[in-house]
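Asks: Just a sequence and a predicted model for now, questions to come.
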Amino acid sequence: MSALLSGAIAFALGCYAVASVLVVIRLIRGPRAQDRVFALDLLYFHAMLVMLVLGIRHRSDTYFDAALLIALFSFVSSSAMAKFILRGEVIE
């Protein structure tokens, strides 16, 4: 792996770490439930991006499969939380 790619991966992981810390602050301090749901969805998105970057770094397909699972769980959980906020129940 070249030094440029290694540096870019380290920079990307650092940026994702800083962004995730800021999102966790929004998750804790969010004044509305919608802010918290959006923050949790954004945390799922950051986790997926970290897995993709780690897959590039380690040259392994397993990380890409894990990123796909994270994206699937993100969609399902966001849909369930949105339905809960709108109707007050998830299962009718």
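Replies: Thanks, I have the structure now. Residues are numbered from 1 along each chain as shown.

Asks: Could you use CA atoms for every contact and neighbour count after this?
Replies: Noted.

Asks: three-state assignment of residue 60?
Replies: coil (DSSP: H, G, I helix; E, B strand; the rest coil).

Asks: Near it, how many other residues are there?
Replies: 12 (other Cα atoms under 10 Å).

Asks: go on, residue 48?
Replies: 21.

Asks: cool, and the one 5 residues further on?
Replies: A count of neighbours around residue 53, defined by other Cα under 10 Å, yields 20.

Asks: tally of neighbours for the spatially closest residue to it that is not a sequence neighbour?
Replies: Closest residue in space to residue 53, ignoring its immediate chain neighbours: residue 9 at 6.7 Å, by Cα to Cα, 6 or more residues apart in numbering. Residues lying near residue 9 (other Cα under 10 Å) number 17.

Asks: this is the other structure I want to compare:
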Amino acid sequence: MSLASDIMNIALWIAFGAVALAQIMAMIRLVIGPGVVDRILALDTMAINAIGLVVLLGIAQGTAIYFEVTLIIAMLGFVSTVAYARFVLRGDIIE
């Protein structure tokens, strides 16, 4: 293995650790969150962290299929955040 490959593997492991730590911290904010707004932001942050983890997994395995999965997760995360925020503000999602 070359030096560039070793550095890439180390960078991937550090990135996995950082994003996993961010995901755990967002889960803690989701549970502890003093307000509803904090919980909504924690859910949105968790969706973004999930996207990051899937992208890192795709880079580590060298396949492109994971990037299509991230698009689906991004769309679902956006729609769920908007729906939850509308529910909190108005009491219903669909008028």
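Replies: Good, I have the coordinates. It should be emphasised that the depicted structure is a prediction, and the values quoted were computed from it without experimental measurement.

Asks: on that earlier part again, just give me the match in structure 2 for the residue nearest to residue 53 of structure 1.
Replies: With TM-score structural alignment as the criterion, residue 9 of structure 1 lines up with residue 12 in structure 2.

Asks: so that match touches residue 58, yeah?
Replies: No: judged on Cα atoms under 8 Å, residue 12 of structure 2 makes no contact with residue 58 at a distance of 10.8 Å.

Asks: where's the aligned partner of residue 37 of structure 2 in structure 1 relative to residue 57 of structure 1, distance?
Replies: Residue 37 of structure 2 maps onto residue 34 in structure 1, with residues paired by TM-score structural alignment. Counting by Cα to Cα, to the nearest Å, the gap between residue 34 of structure 1 and residue 57 of structure 1 amounts to 35 Å.

Asks: In structure 1, point out the residues matching stretch 65-85 of structure 2.
Replies: By TM-score structural alignment, stretch 65-85 of structure 2 lines up with residues 62-82 in structure 1.

Asks: compared with structure 2, how much does that stretch deviate?
Replies: With mean Cα distance after the TM-score superposition for structure 1, stretch 62-82 of structure 1 departs from structure 2 by a mean of 0.6 Å once superposed.

Asks: Show me what counts as buried in that stretch.
Replies: 63, 64, 66, 67, 70, 71, 74, 77, 78, 81, 82 (16 or more other Cα atoms under 10 Å).

Asks: what about the fourth one, distance to residue 81 of structure 1?
Replies: Taking Cα to Cα as the criterion, residue 67 of structure 1 is separated from residue 81 of structure 1 by 21 Å.

Asks: sec struct for residue 94 of structure 2, please.
Replies: Applying three-state DSSP: residue 94 of structure 2 is coil.
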